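Peer 1: Sequence first, then the predicted structure, then my questions.
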Amino acid sequence: MLKKHQWWQEGVVYQIYPRSFQDGNGDGVGDLAGIRQRLDYLAWLGVDAIWISPIYPSPMADFGYDVSNYTDIHPLFGTLDDFDALLAEAHARGMRLILDFVPNHTSDQHPWFAESRASRDNPKHDWYIWRDPAPDGGPPNNWLSSFGGSGWQYDAARGQYYYHAFLKEQPDLNWRNPAVQDAMLDAMRFWLDRGVDGFRIDVIWHLIKDEDFRHNPDNPEYEAHMGEHRRLLSTYNTDRPEVHDVIARMRELLDHYPDRMMVGEIYLPVERLVTYYGTGAGGVHLPFNFQLIGMAWDPALIRAAIDQYEAALPPHGWPNWVLGNHDNHRIASRVGAAQTRLAAMLLLTLRGTPTLYYGDELGMTDVPISPQQVQDPLEKNMPGLGLGRDPARSPMQWDDSVNAGFSTAEPWLPMAADYRDVNVRAQARDPHSLLHLYRKLIHLRDDWDALAIGRYRGFSAGAQLVGYLREHENERLLVLLNFDAAQQVVDLGDLLCGEILLSTSLKREGEPVAQTLLLDGFEGVIVRASCN
């Protein structure tokens, strides 16, 4: 396939939660050496880039999203030499490496915060968001933490409150301060100079807060089961207009390096999400599109979401799709085992860059976590609401040996009960497994420009189906996905003939198609149109 687009447009991204991918030193926690051990698997699967969740020094209050040093590696994961070796070996296999970057907040153990809280006249006194108490001595305003409770923590040393969008151990940086911006860009430059291919920017829509610190309004759709943190709309502490100026500085830095990119974590409605592409070349390359994670698994809703997203994209915006990540329930648990194959075909045939979450290619499900086993601070702060993220972070299931081949020690989170049957080794041996379906879909994207970079056009196929064409030059592929348990007959209309390139059953390749097509329950197919 001729390379007509950037690698991050044509490629497939694979997210690794490093604590749970592979333990290389036998301490029960995954690490960089473990990831190196599994690079051949990722190359066999066919992914083009790996995104690694945070591996920086950290007290681990939020498992690495509380950074105490942006330019080193936590000893739990290895050393800078280990990172350099991993990067070199990934590049040798033709894979890129995307590093998670956490710019909104640091750990309260970061030296910057120690200086900032020391006194009001310290050179870094305004590197974080400090405010005097309200007249009654309470918090400066009503902003809430995403992990429950007030977003403000009183600090006796300064006699002021500091703002934390997440844990109190994660104070937010003051991105309105040019010195903070310069320091964070220097940290990004450190990793770019080492050769990383891009960044996934954590909670990028949080970076700038309202300069007047206005109270957030009530959420009219709030219900108790949603968690206290959703009682208010985040109108003034997220998605402020000035955030785009900050992103433009990040983009300018990346543009000084060849073939680099950044993905923005952004949980916003589509009409707001697409503004993060910026105007021209000033935004993030890929504002993460999480629609398929948060919406009901319904064909009418999915069709509407695809069409809305495609219509909202700016001319320079490249689409992307995500089915799972470290913060949400696994796709197999959300849609059920019977539809995991359909979900795989949807993700890997829509226009744009797909991101896979480790283990989804096996159909890994949420693992029940007892109260005694809970690690996630979100669950500890708001127990009983089902918001905990531990169930989707269980160790990767490699084989049927003790601890699924993940570690020789007891893993930091419990293994899934089904790991002896649901694992890489078993599915690699079964040509009809979900793993092989993912592999075939990924390799089809390499073989067909229509799938990798082609146009998207909706195809009307019935109430229980999602259908669309992917087209590029003389290539024309039709994707049909049956969301019903019952068989469906599809009238192909003016698409008179062709052949099935791939079915989710992995049993119909090469089957001729003419005028009508019968789909089994929960079956998806890719049809090569050879005449019309």
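Peer 2: Yes, it's here. Numbering: from 1, shown residues only.

Peer 1: can we go C-alpha only for contacts and neighbour counts from here?
Peer 2: OK.

Peer 1: center of the chain - which residue?
Peer 2: When CA atoms, centre = their mean is applied to the chain, the residue found nearest the centroid is Asn325 (4.8 Å).

Peer 1: And for the closest residue to Leu80 other than its chain neighbours, the neighbour number?
Peer 2: Computed as CA to CA, 6 or more residues apart in numbering, the closest residue to Leu80 that is not its neighbour in sequence is Ile73, at 5.9 Å. Look at Ile73: counted by other CA atoms under 10 Å, it has 20 neighbours.

Peer 1: Pull the contacting residues for Ile73.
Peer 2: 55-57, 79-80, 83 (CA atoms under 8 Å, 6 or more residues apart in numbering).

Peer 1: can you give me the strands for the stretch 101-250 of the chain?
Peer 2: With strands called from DSSP state E, counting those that start in this stretch, the stretch 101-250 of the chain shows them at 130-131, 152-155, 160-163, 198-201.

Peer 1: In addition, the following structure is provided for comparison:
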Amino acid sequence: MDQFSEQPATRVIEQGFSIERKWWHTSTVYQIYPRSFVDSNGDGIGDIPGIASKLDYLKALGVGVIWLSPIYASPMDDNGYDISDYQDIAPEFGTLADFDHLVAEARRRDIGVLLDLVVNHTSDEHPWFIEARKSIDNPYRDFYIWRRPGADGGFPNRLKSSFGGPAWTLDPETGEYYLHLFSRRQPDLNWENPKVRAEIYKMMNWWLERGIAGFRMDVIDYIGKKVDQEIVKDGPHLHDYLQEMHRETFGSRNVLTVGETWSATPGSALLYSGKDRRELSMIFQFEHVTQQWDEKFGKWRPKPFDLVRLKSVLSKWQYALSEDGWNSLFWGNHDLPRAVSKYGNVTGYHMESAKMLATVLHLMKGTPFIYQGEEIGMTNVPFTKIEQYRDIETLNMHRLHVEAGYSPEDFLRGANENGRDNARTPMQWSAAPHGGFTTGVPWIEVNANYPKINAESAMTDENSVWNHYRKLIALRKKHPVIVYGLYQSWLDQHPDIFVYSRTLKGDRLVVMANFTPRPISLTIPDELQVCGECLISNYSPVTELCEGVELRAYEAFAILCKAPAK
């Protein structure tokens, strides 16, 4: 019986409350951006056979699940998040046979495949939308959201697209506007129509029956929108739809479901993931990301890094889901900058800060997510011209911000720090041309530092970032205190040091990290004066904390104090 088969429920008692064990509690998820992972045929675009060729690499790292960004048929206006056929594969990525082979080979290595479920919107080339725009009485018209022009003949209301500009586009054939909360080529589906929901559930079951391990759900907090009230996120029927989805699709299956929810708060998180809610396994929340954005210019004018604020957000979520629900743990994804560039130091302490960030994240309570290349310390790419970018959001926002008076130089600095293409440059496999990603011309430039930062060299270096990640993944499988231990933060107002502990049945884990490039002397509170086994460190092992300690630049370590044997 593998981990994805149906298993009897078991429970663990933690600090007086009960948690049902799930296979994904001890797993680590690895996100793959297929276009940028491995190109097997030299066309410059990553593909499914390329992913299959690296399954042994992923097995060696220790991951239990791979999440694929969309691989469905698509005109690629938004790199696959605009789907024209939910039950076919984009030709540049391969075929359904390639996908079935990937699932089977991954499962043989005890790795599940998580698909990206994009059901807030489709492509404007989806057959449903092609039919819908033919006439106002077409049977598929109500699959999407249409409104007549406003009283002044303009837009129906003030809703804006997340990619810039109005969320409405006029269809000249019928004289009505359709809603698109992202690109104009991504019309929003009408979830109030039960026929839409039935088609989506049918499609989801089709994929589940092919043996996938679950779904990551793109902007799932948008599906309950109430357009006429200008409610986009957290609409009144959102959780009704998710509970219906649970009943009609994955509820009886032993799979992982993760919702992308930019609007979630600690107060609403349990509505999605509480054990009695019958909705999702967990959600992605982004408060630790958005609290670093400027109030006016958003991520294009980032705020200075503030560790106290970051600790406050991460700890708040740990506490909120301590007795129910489950946290997702991540620094980056396909929409976010590279973790070591954002939170670490790539100029003087690249390896040390990358390991530090991994240690802090992976020893918290929740399921860790690694974004491809994070495990080797890949960095942001310093593009010098807007023409080097490929991301539709970045290009649209550049035009709008410059038109509004934001200088092109300032925008480029913001894009270099926070733009989505930072995460989308090709995976750096070796020192070969284009980082070993392709024998052709890559669809987007490879980061120039690939001769030094690549998987081939990392795997042969005992002290590499890759091997540090491998150790952290293995520790989660070995020590229940990492999986289920109670979280407690310490020294919350310290501007440079992150300290927390995890406790379970007498075992205690203390994690300490320096987020600066300078040594920090720290007085240790009585409650943290411990000795035991150093599970992991990015310098020499630390086995005890006495009255004081000096942490070196970006030093991080974890000490485990085991309960006395009975």
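Peer 2: Done, it's in. Since the model is a prediction, treat every value here as computed from it, not as a measurement.

Peer 1: Any idea what the TM-score comes out to?
Peer 2: Here the TM-score for the pair of chains, by TM-score structural alignment, normalised by the length of structure 1, is 0.91; 510 aligned residues with a CA RMSD of 2.2 Å.

Peer 1: right, and out of the contacts of Ile73 of structure 1, which lies closest to Gly384 of structure 1?
Peer 2: Nearest to Gly384 of structure 1 among the contacts of Ile73 of structure 1: Ile55, at 29.3 Å, using CA to CA.

Peer 1: What's that closest one aligned with over in structure 2?
Peer 2: The pairwise alignment with structure 2 assigns Ile55 of structure 1 to Ile71, based on TM-score structural alignment.

Peer 1: So which of the contacts of Ile73 of structure 1 are in helices?
Peer 2: Judged by DSSP state H, the contacts of Ile73 of structure 1 include 80, 83 as members of helices.

Peer 1: so which pair among the contacts of Ile73 of structure 1 is furthest apart in space?
Peer 2: Of all pairs in the contacts of Ile73 of structure 1, the most separated under CA to CA is Pro57 and Phe83 at 13.2 Å.

Peer 1: Which residue in structure 2 aligns with Glu475 of structure 1?
Peer 2: That one, Glu475 of structure 1, aligns with Asp507 by TM-score structural alignment.

Peer 1: next one: Pro391 of structure 1
Peer 2: Counting by TM-score structural alignment, the partner of Pro391 of structure 1 is Asn422.

Peer 1: Met382 of structure 1 now?
Peer 2: That one, Met382 of structure 1, aligns with Met397 by TM-score structural alignment.

Peer 1: so how far is Asn422 of structure 2 from its match?
Peer 2: Using CA to CA, to the nearest Å, Met397 of structure 2 is found at 16 Å from Asn422 of structure 2.

Peer 1: what does Asp110 of structure 2 give?
Peer 2: 30 Å.

Peer 1: for His239 of structure 2, same thing?
Peer 2: 34 Å.

Peer 1: who has more neighbours, the two?
Peer 2: Asn422 (27 against 19).

Peer 1: Touching, that one and Asp391? I think so.
Peer 2: No. Checked against CA atoms under 8 Å, the pair Asn422 of structure 2 and Asp391 is beyond contact range at 9.9 Å.

Peer 1: so where does Arg253 of structure 2 fall, helix or strand?
Peer 2: Following DSSP states H and E, there is no helix or strand that holds Arg253 of structure 2.

Peer 1: can you put the contacts of Ile73 of structure 1 in TSV and add neighbour count?
Peer 2: Below are the contacts of Ile73 of structure 1 laid out as TSV (neighbours: other CA atoms under 10 Å):
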residue	neighbour count
Ile55	28
Tyr56	28
Pro57	22
Thr79	18
Leu80	17
Phe83	20
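
Peer 1: Go through the contacts of Ile73 of structure 1 and say which is closest to Val274 of structure 1.
Peer 2: Ile55 (29.0 Å).

Peer 1: That closest one and Thr71 touch, don't they?
Peer 2: No. Proximity of Ile55 of structure 1 to Thr71 does not meet the contact threshold set by CA under 8 Å, at 10.2 Å.

Peer 1: overlap in contacts of these two?
Peer 2: Between them, Ile55 of structure 1 and Thr71 share no contacting residue, judged by CA under 8 Å, 6+ apart.

Peer 1: and the residue lying closest to the match of Pro391 of structure 1 once chain neighbours are set aside, how many neighbours?
Peer 2: Closest residue to Asn422 of structure 2 apart from its sequence neighbours, by CA to CA, 6+ apart: Asn380 at 4.8 Å. Per other CA under 10 Å, the neighbour tally for Asn380 of structure 2 reads 26.

Peer 1: And for Asp491 of structure 1?
Peer 2: Using other CA under 10 Å, Asp491 of structure 1 has 16 neighbouring residues.

Peer 1: can you check Trp168 of structure 2 too?
Peer 2: 28.

Peer 1: Can you tell me what it aligns to in structure 1?
Peer 2: Per TM-score structural alignment, Trp168 of structure 2 is aligned with Trp152.
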